[in-house]
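>>> I'll drop the sequence and a predicted model, then ask my questions.
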Amino acid sequence: MHAVPGLFDPLTIRGLTIPNRVAMSPMCMYRSEDDGQPTDWHLIHLGSRAAGGVGLVITEATAVAEEGRITPGDLGLWSDTQISGHRRIVNAVREFGAVAGVQLSHSGRKGGRSRPWDGNTPLPSSQWGKTLAPSPIPFKPEWQQPTEMTHADIAQVIDSFAAATRRARDAGYQVVEGHFAHGYLMHQFLSPFSNRRTDEYGGGLENRARLPLAVAHAIRDEWPSELPVFMRLSLVDWIPGGVNLEESIQVAAWMREMGIDLIDGTSSGIIPGETIPEAPLYHLDMSRRLRAEAGIATSAVGRVRTAQEASRALSSEGADLVLVGRAMLQDAYWARHAARDLEEGNRVEVPVQYRRATQHLS
């Protein structure tokens, strides 16, 4: 029998060792300037979780094209001028003992919205410009109708992901993740609800997956061979007729064959009205099946709140890595507190400046 790893055991993928198996899930902050530049908010927000003991910190969805943002406040990597701001974040995260990762995204038809606290409403096309999608179907009836992508648009999106990957490499990130979930552009191609094309990019799964696989291939080609590539997939759409788990297992297997290293399995986001059975670790059973049947490493994500829940994701052999989201927004030191709860406090690196206040709590 092989030993099941614990939450604070290291994870080695290719030539990279992540110091423990707690990762900060990518979560949009909507705090960039209009030019997509990182700000002091990102430096403090991401750096504090690294100082709090997380093994891997992943940025929010970072747009590969200006029109690929969700809101005007989204982080971007569509220009070389943005590299230096990202490098500043990477340096802070790595100085505090964590691995720095970036999630690359294109919003597709869900782009061009105001920030959540400003109503999350569509911005007029006169202000935002056009949005792109596999088919001209709006996310909601009152939203802007997207423009159906031409073959030239498709080629440009592939190039945009490749160029953003090069910029992420130049900024010093050690993990890159493609955001192919939550109803954004790559998920829009995968789902029959948003992809009604009749060419080679629509119809059966192999066609619907053609662009996502091309983008995954472009990312892998541009990323150093010694560093891992993750992909976030919405494993199911939660409405009959959408993406199902069997299809996602097949897509994950195709990705594994091209050198993708880990599937970050989540769900939902493609159309309104999904009934999501949200509960702690509600994706774990799907992650376990994908891990076993596609033969690829997976992460556990979705309502992970406690150290015990995170530990169970690994002990049940459902995942290799645990992504913590909202619980980590509440507690920047979630990882350190989890280690203490599991009586493994001495396994999390504490900044030397803090040690006099934490030694008696270890």
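That came through fine.

>>> Could you use CA atoms for every contact and neighbour count after this?
Fine.

>>> where does residue 289 sit relative to residue 149, distance-wise?
Counting by C-alpha to C-alpha, to the nearest Å, the separation of residue 289 from residue 149 is 34 Å.

>>> Equivalent analysis for residue 49, please.
Per C-alpha to C-alpha, residue 49 is found 39 Å from residue 149.

>>> For the two, indicate the residue with more neighbours.
The residue with more neighbours, out of residue 49 and residue 149, is residue 49; 26 against 18, by other C-alpha atoms under 10 Å.

>>> wait, doesn't the more buried one sit right on residue 57?
Yes: with contact defined as C-alpha atoms under 8 Å, residue 49 and residue 57 form a contacting pair (7.3 Å).

>>> Show me the helices in the stretch 51-200 of the chain, by range?
83-95, 125-128, 151-171, 185-190 (DSSP state H, counting those that start in this stretch).

>>> In CSV, list those along with distance to residue 30 and mean neighbour count.
Listed next are those as CSV, based on distance: least, C-alpha to C-alpha, whole Å; neighbours: other C-alpha atoms under 10 Å:
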stretch, distance to residue 30, mean neighbour count
helix 83-95, 16, 20
helix 125-128, 16, 11
helix 151-171, 19, 19
helix 185-190, 19, 29
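
>>> Presented hereafter is structure B, for comparison with structure A:
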Amino acid sequence: MSALFSPITLRGLELPNRIMVAPMCQYSAVDGEANDWHFTHINSLALSGAAMFCIEATAVEAIGRITPGCLGLWNDATEAALKPILASVRKHSRAAVAIQLAHAGRKASSHVPWDGGQQIPVSQGGWQAEGPSAVPHKEGEAPPLALDEAGLKRIRDAFAATAKRAERLGIDALEVHCAHGYLLHQFLSPISNRRTDQYGGPLENRLRYPLEVFDTIRAAFPADKPVGIKVSSTDWVEGGWDIAQTIELAKQLKKRGVDWIDASSGGVSPLQKIPLGPGYQVQFAEAIKQATGVNTMAVGLITEAKQAEDIVASGKADMVALARGMLYDPRWGWHAAVELGGQVEAPPQYWRSQPSTQKALFGATTFGTR
């Protein structure tokens, strides 16, 4: 039996396989509101064969967006915009739907990537970013405002409010974005966190705010629904956040009942030196799992079915999350099922899609029950 196509249970959520479509920013929202692009994107990848689809990084307040095109879930309008999209997914797919809750912190007010991705000055239509300290992401940028006690509370409350909106929408699971140099990661890393209060300095203090946010979200979301977290396991910068500190964070999250840790890396500094290669971040998921026993997801240049199978079968991670691989092949899960002898569900309109050679090898029910 394929390990990748074996079931896994996360609280009350039963998943038939170990594949998640990773959250991928589309930079296509208007005032935080999802639109026809998101309808097409989400509905397409909800039919990928993955057991769970995670909606892109979704800002909990307007100034927490990375770009003006980032998705949000902070008011009635942004909530209403997602409702028909989710209704369509539920009508045609059995995939679980998660959403990633996010705040960009000092990396907010940026152009979309295809327009250069650089900071938008306030004078040119941008907005004032906030962060743990008044330290810009890179030289030459305007610094963020250092968050005071009122600002910290406002953002904690915003995460809780968004979690409640996600529940009203019928979302099955949440992923807290604590990676890629965005706000919660900024509190963790000594590169971006220069505070001298209870939220800065020693590791215990730098962990404090992300853990407070996690606790707030966990309390706001139903107890039978899972809440995971995405972390950057290392900054790839000497003297920054690293895997040893990540493991300490994971131990604290385990005490709080975290349901998975999605182990990514980088994003907090333009000085990072990332040794890119197939599965280059799997080592982090494995290290976290070995040290804590927490469910982990491996992510990052996982593109081949046998590669994903080995990751899960060898116990390096409990699940895999694919992003670019899914964009390139929106039926990645179907093709992996054929290659590994697994089974995924497909809508009846697509049952005729299997090439005859695949039917002969794996049977007519490979893609779904008849």
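Arrived safely, thanks for sending. These figures come from a predicted structure and were not determined experimentally.

>>> Overlay the chains and give the TM-score.
Once superposed, the chains reach a TM-score of 0.96 (TM-score structural alignment, normalised by the length of structure 1), with 356 aligned residues with a C-alpha RMSD of 1.3 Å.

>>> if I look at residue 49 and residue 57 of structure 1, which residues touch both of them?
Counting by C-alpha atoms under 8 Å, 6 or more residues apart in numbering, the contacts common to residue 49 of structure 1 and residue 57 are residue 24.

>>> Tell me which stretches of structure 1 form strands.
Assigned by DSSP state E, structure 1 shows strands spanning 11-13, 16-18, 22-24, 56-63, 75-76, 99-105, 132-133, 147-148, 175-180, 229-234, 262-266, 297-300, 321-324.

>>> okay, these, which one's buried deepest?
Scoring the strands of structure 1 by mean neighbour count under mean count of other C-alpha atoms under 10 Å gives strand 75-76 as the most buried, with a mean of 30.

>>> Alignment lookup: residue 157 of structure 1 to structure 2.
Residue correspondence to structure 2 (TM-score structural alignment): residue 157 of structure 1 is matched to residue 155.

>>> so who does that match touch?
Contacts of residue 155 of structure 2 (C-alpha under 8 Å, 6+ apart): 60, 61.

>>> Can you give me the neighbour number for residue 129 of structure 1?
Other residues near residue 129 of structure 1 come to 10 when the count uses other C-alpha under 10 Å.

>>> actually residue 251 of structure 1, not the one I wrote
Residue 251 of structure 1 sits with 21 neighbouring residues when counted by other C-alpha under 10 Å.

>>> Residue 134 of structure 2 and residue 141 touch, don't they?
No: if you go by C-alpha under 8 Å, residue 134 of structure 2 and residue 141 don't touch, sitting 11.1 Å apart.

>>> of those two, who's got more company?
Set residue 134 of structure 2 next to residue 141 and count neighbours by other C-alpha under 10 Å: residue 134 wins out with 19 against 14.

>>> Quick one: map that one onto structure 1.
In structure 1, residue 134 of structure 2 lands on residue 136 (TM-score structural alignment).

>>> Correct me if wrong: that match contacts residue 145.
Yes: if you go by C-alpha under 8 Å, residue 136 of structure 1 and residue 145 touch, sitting 6.0 Å apart.

>>> thinking again about what came up before, I'd like the distance between the match of residue 157 of structure 1 and residue 189 of structure 2.
Distance, residue 155 of structure 2 to residue 189 of structure 2, by C-alpha to C-alpha: 19 Å.

>>> Likewise for residue 29 of structure 2?
Counting by C-alpha to C-alpha, the separation of residue 29 of structure 2 from residue 189 of structure 2 is 29 Å.

>>> Mind checking which of those two has more residues around it?
Between residue 29 of structure 2 and residue 189, counted using other C-alpha under 10 Å, residue 189 has the larger neighbour count: 26 against 21.

>>> What are the neighbouring residues in contact with the equivalent of that one over in structure 1?
Aligned by TM-score structural alignment, residue 189 of structure 2 pairs with residue 191 of structure 1. By C-alpha under 8 Å, 6+ apart, the contact set of residue 191 of structure 1 is 208, 237, 242, 243, 270.

>>> now residue 191 of structure 1: how far from residue 104 of structure 1?
19 Å.

>>> now residue 172 of structure 1
Residue 172 of structure 1 is 15 Å from residue 104 of structure 1, by C-alpha to C-alpha.

>>> and if you look at residue 50 of structure 1?
According to C-alpha to C-alpha, residue 50 of structure 1 stands 20 Å off from residue 104 of structure 1.

>>> Ok, residue 193 of structure 1 next?
Using C-alpha to C-alpha, residue 193 of structure 1 is found at 23 Å from residue 104 of structure 1.

>>> Then residue 73 of structure 1?
Residue 73 of structure 1 is 15 Å from residue 104 of structure 1, by C-alpha to C-alpha.

>>> now do residue 253 of structure 1
As judged by C-alpha to C-alpha, residue 253 of structure 1 and residue 104 of structure 1 stand 21 Å apart.

>>> Over to residue 179 of structure 1?
Distance, residue 179 of structure 1 to residue 104 of structure 1, using C-alpha to C-alpha: 6 Å.

>>> Give me the common contacts of the two.
Here residue 179 of structure 1 and residue 104 share the contacting residues residue 61, scored by C-alpha under 8 Å, 6+ apart.

>>> of all the strands of structure 1, which lies closest to residue 278 of structure 1?
The closest of those to residue 278 of structure 1 is strand 262-266. By C-alpha to C-alpha, the value is 11.3 Å.

>>> residues in contact with stretch 309-321 of structure 1?
In contact with stretch 309-321 of structure 1 (C-alpha under 8 Å, 6+ apart) are residues 4-7, 11, 21-23, 280-281, 284-285, 287-289, 291, 297-300, 304, 322.
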